[in-house]
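> Quick check, what structure comes out for this input:
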Amino acid sequence: MGENQNWPILCAAFVTQALTHGFAGSMGVFYVEWKKSFGEDLHGDGSSTIGWLTSSVFGVLLSTGPISGALSHHFGVRPVVMLGGSLSALGIFFSSFAKTIHLLFFTVPLTGFGCGLAYASSITIITKCFHKHFALASGIASTGISVGVMTLPIIIQALVKYYTWRNATMIVAGIIAQVMVCGALMKPPSELDKLVETTEFNVPEKSTQDYDQEPCAYARISTEDGGEMETAVVIKNDVLAKESRKNNFGVILDSLGLSLIWTNRVYACTLPMFFLNGAVYTTFLVYIKERAEKVGISDYNAALLISIIGISGLVARAGHGRL
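The predicted structure is shown next:
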């Protein structure tokens, strides 16, 4: 499959990042509503507790990357994105039934976890499908984050105003569920399919002949000049099993990407920067709307402040791929 045929996958990744990050960026809208509904039942006015709750969506979303990467490696991107979409939609939907804030402490992090699975996997699929145009594809996909932050806060604010926050969460759950549709489109190119097109495998009934009685399979491979070459692949199951058991811990660290912390200095040096950026970014998105309303700005204009962040990010993300 050529890269030109992978653009629908890029569109699916764009929408996935827009919905997942757009919802996380809209938590400032729910912060105001939840404070009105549950603030009286909490210590003080509940600002710190509800602030922690709403910011947990971003925290869980961004920290789910290693888990999402490991799952995508073992099960594929498509099922992981669809799982993430279903978990995030269920988390948002069940939040609408919360009579006390205690239920939200389960459903809101669940939503963040689902969004994190889908978001990280949407990045993975870009690296698999685009090589020659990777910078351009990455830039286009990441603009989905800014588009989501730019549009969803205003949409959610309108839904909250006309349908109350409980009914709004049900509608938003249906919107976020479209991540599952995007996941169904994310079928990465299979190297096995390319191999099968040029390779004819012939596995004899007695595959233990020669090679010191080790099991082997014979393959007739088509060469580039039109000829054929027959080869044999020796399979040493016992050796592979021993090596697998010996390196299980290392494999787990590699699957989660944690080994990069001590094997890649550039990666390790960027971690503090992203940590500090995430802390400031999340705090601003959660509290800016309430602060704006306190100084007399209307609810729509307060939500628009979040959208302005998305607009500025759209300009930066659209150009970072080329840079």
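
> going forward, measure contacts between C-alpha atoms and count neighbours the same way
Noted.

> Distance of residue 198 relative to residue 222?
6 Å (Cα to Cα, to the nearest Å).

> Now show me the structure for the sequence below, then we'll compare the two:
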Amino acid sequence: MAAPKRTLYISPPDGGWGWMIVAGCFLVTICTRAVTRCISIFFVEFQTYFAQDYAQTAWIHSIVDCVTMLCVLSFLPSSIPLSPIEKARNLISITDKKSSPLGSVISNHLSCQVGIMLGGLLASTGLILSSFATSLKHLYLTLGVLTGLGFALCYSPAIAMVGKYFNKRRALAYGIATSGSGIGTFILAPVVQLLIEQFSWRGALLILGGFVLNLCVCGALMRPITLKEDHKNLPKQDSVSKTPKENLPSLSLCSPLLKECTQSCLCCSLQQEYHFLLIADFVVFATSILFMAYGCSPLFVYLVPYALSVGVSHQQAAFLMSILGVINIVGNVTFGWLTDRRCLKNSRYVCYLFAVGLDGLCYLFLPMLQSFPLLVPFSCTFGYFDGAYVTLIPVVTAEVVGTTSLSSALGVVYFLHAVPYLVSPPIAGWLVDTTGSYTAAFLLCGFSMIFSSILLSFARLLKKMKTSQVQSLDEDAGPKLQLWPNGTVAYSVAGELDHKDEDIMTSGVPGYHT
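Okay, here's the model as predicted:
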């Protein structure tokens, strides 16, 4: 497959076709994240039809989220794609591309456009096959693994493409793009409930399978772009690439050495690509992501069942998900726009902590809200700040690791969502089955998100204290010594001779002390 034509830009265009990329990403988040959230509306239907408890039924939603986030790192698009012909001709320079080992299969061989289309086909197939399920294990495989894998192929390339097209207005672009999950939830939640009532859960899944095929259209919008900094890093053709085809068999004599060199280059490339994993700031940020992801996932599984358990009707419970979605849009867009302002541009990190902490506080009050009029303000508050911190995750990640490693770091951050997304809904379901109420499950989620915010706050505070302490020590030390690039103190011959002359002149003066 021929590589698509790429336009060379000195810097991200911050507009133009970039807005079409944002629109495509917006549709991708509707078809992936919004559909995933609406799976919770099927929760009671699955539980009743298959006569299973909360914990076992919750595994369906957990597997979808886990597979999606687990595969995000593997299928994250390379920032320097190569065509298959270029790879075949250049055996060594292939290791210099910035890509994860599995990600190269999709993003380099097939391009982001084809990858998203393939993901749409897989996700649609999973939903259609789920409509014929005869057990929960069947749903684990089709609705969980197959659909989640398709969503993973679509979600991460779309998010990364927005970062390639925008720089100055990146927060606003991410806010608009990720708001698709909110508006999609707002529209799909009552529609899915209506479909279940009209066609049963099997017919609703079949219709959703057809709807998800729109991901193929989204993939067609993802026009590749090559920035100047990427163009400079493109591997140059060497003597190996210029070797005629008839002379290629002669290279087999040195294939063991070439293989060893290729493996060494691959290790160096991966080490250079993921060097941020050893940065202390990123380690703390990644740890906080684990606790945040554990807390945020169960609500989208248990909000509808909890509302039904306190006497809310099915339509009202679905409407709560719609409110959560539409307010999520407001949080996406307004926080993206506000944090781009000059007054808050340097406080994005603090805004992220504030949003995560308030979502945790909302969890703590949820067990006391046992009527529809009380659950509406909760959905508004939680939805707003959920949209706020989701928008800021790529921005904060770029602040921690820099824009050069943003694609790889963003893949790792989404990858870290996998394990909490997998275990948190079943754990919450187990607590509901054990205690007979949702209180313990919601409190655990709330404290997990609050701890995530506190952890990052303390890390930020310690870093500022350490920086101020180093600056004060530098001021007390007086003029700084000149350093060589390797970190050693520069040696001044002239200064040393002057110092020796001064010692000779003053050595005979009585009472003189250095």
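
> quick one: TM-score?
TM-score of the superposed chains, computed with TM-score structural alignment, normalised by the length of the first structure, equals 0.77; 279 aligned residues with a Cα RMSD of 2.8 Å.

> on that earlier part again, which one of residue 198 and residue 222 of the first structure has more residues nearby?
Counted by other Cα atoms under 10 Å, residue 198 of the first structure and residue 222 do not tie: residue 222 has more neighbours, with 16 against 12.

> any idea what residue 430 of the second structure aligns with in the first structure?
Per TM-score structural alignment, there is no equivalent position to residue 430 of the second structure in the first structure.

> Do you have the strands of the first structure handy? List them.
199-202, 216-222, 228-234 (DSSP state E).

> most neighbours per residue, which of those?
Highest mean neighbour count of these: strand 216-222, a mean of 17 (counted as mean count of other Cα atoms under 10 Å).

> Who are the packing partners of it?
strand 199-202, strand 228-234 (3 or more Cα pairs under 8 Å, 6 or more residues apart in numbering; DSSP states H and E).

> how much space between the residue nearest to residue 199 of the first structure when sequence neighbours are not counted and residue 194 of the first structure?
Distance criterion Cα to Cα, 6 or more residues apart in numbering; nearest residue to residue 199 of the first structure, sequence neighbours excluded, is residue 221 at 4.7 Å. Using Cα to Cα, residue 221 of the first structure is found at 12 Å from residue 194 of the first structure.

> Over to residue 268 of the first structure?
Counting by Cα to Cα, the gap from residue 268 of the first structure to residue 194 of the first structure is 36 Å.

> for residue 125 of the first structure, same thing?
Using Cα to Cα, residue 125 of the first structure is found at 18 Å from residue 194 of the first structure.

> between these two, which one's more packed in?
residue 125 (21 against 11).

> pretty sure residue 71 of the first structure contacts residue 80?
Yes. At 6.7 Å, residue 71 of the first structure counts as touching residue 80 under the criterion of Cα atoms under 8 Å.

> Just want to know which of these two has more residues nearby.
Of the pair residue 71 of the first structure and residue 80, residue 80 is the one with more neighbours under other Cα under 10 Å, namely 27 against 18.

> Thought residue 70 was touching the more buried one, still the case?
No. The pair residue 80 of the first structure / residue 70 is not scored as a contact, 10.0 Å apart, by Cα under 8 Å.

> Looking at the first structure, name the residue matched to residue 148 of the second structure.
Checking with TM-score structural alignment, residue 148 of the second structure has residue 112 as its match.

> close enough to count as contact, that match and residue 63?
No. The pair residue 112 of the first structure / residue 63 is not scored as a contact, 9.5 Å apart, by Cα under 8 Å.

> between the two, who's got more neighbours?
residue 112 (31 against 15).

> Could you pull up the residues touching the residue nearest to that one when sequence neighbours are not counted?
Computed as Cα to Cα, 6+ apart, the closest residue to residue 112 of the first structure that is not its neighbour in sequence is residue 57, at 4.3 Å. Each residue near residue 57 of the first structure by Cα atoms under 8 Å, 6 or more residues apart in numbering is listed here: 24, 108-109, 111-113.

> Please tell me I have it right and the residue nearest to residue 199 of the first structure contacts residue 232.
No. Judged on Cα under 8 Å, residue 221 of the first structure makes no contact with residue 232 at a distance of 10.4 Å.

> Pipe the strands of the first structure into TSV and attach distance to residue 153 of the first structure per row.
Output for the strands of the first structure, formatted as TSV (distance: least, Cα to Cα, whole Å):
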stretch	distance to residue 153 of the first structure
strand 199-202	52
strand 216-222	56
strand 228-234	57
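
> middle-most residue in the second structure, spatially?
With distances taken as Cα atoms, centre = their mean, residue 414 lies nearest the centre of the second structure, 3.5 Å away.

> tell me the secondary structure for that one?
Put simply, residue 414 of the second structure is helix when judged by DSSP: H, G, I helix; E, B strand; the rest coil.

> The stretch 401-514 of the second structure: strands as residue ranges?
Under the criterion DSSP state E, counting those that start in this stretch, the stretch 401-514 of the second structure contains no strands.

> What residues in the first structure pair up with stretch 443-461 of the second structure?
So stretch 443-461 of the second structure is aligned with nothing, judged by TM-score structural alignment.

> which one is residue 15 of the first structure nearest to, not counting chain neighbours?
residue 144 (6.2 Å).

> In the second structure, what sits opposite that neighbour in the alignment?
Alignment note: residue 144 of the first structure maps to residue 180 in the second structure; criterion TM-score structural alignment.

> Neighbours of residue 23 of the first structure, how many?
For residue 23 of the first structure, the tally of surrounding residues (other Cα under 10 Å) stands at 27.

> Tell me the counterpart of it in the second structure.
The alignment partner of residue 23 of the first structure in the second structure, by TM-score structural alignment, is residue 35.

> tell me the contacts of that match?
By Cα under 8 Å, 6+ apart, the contact list for residue 35 of the second structure reads 184-185, 188.
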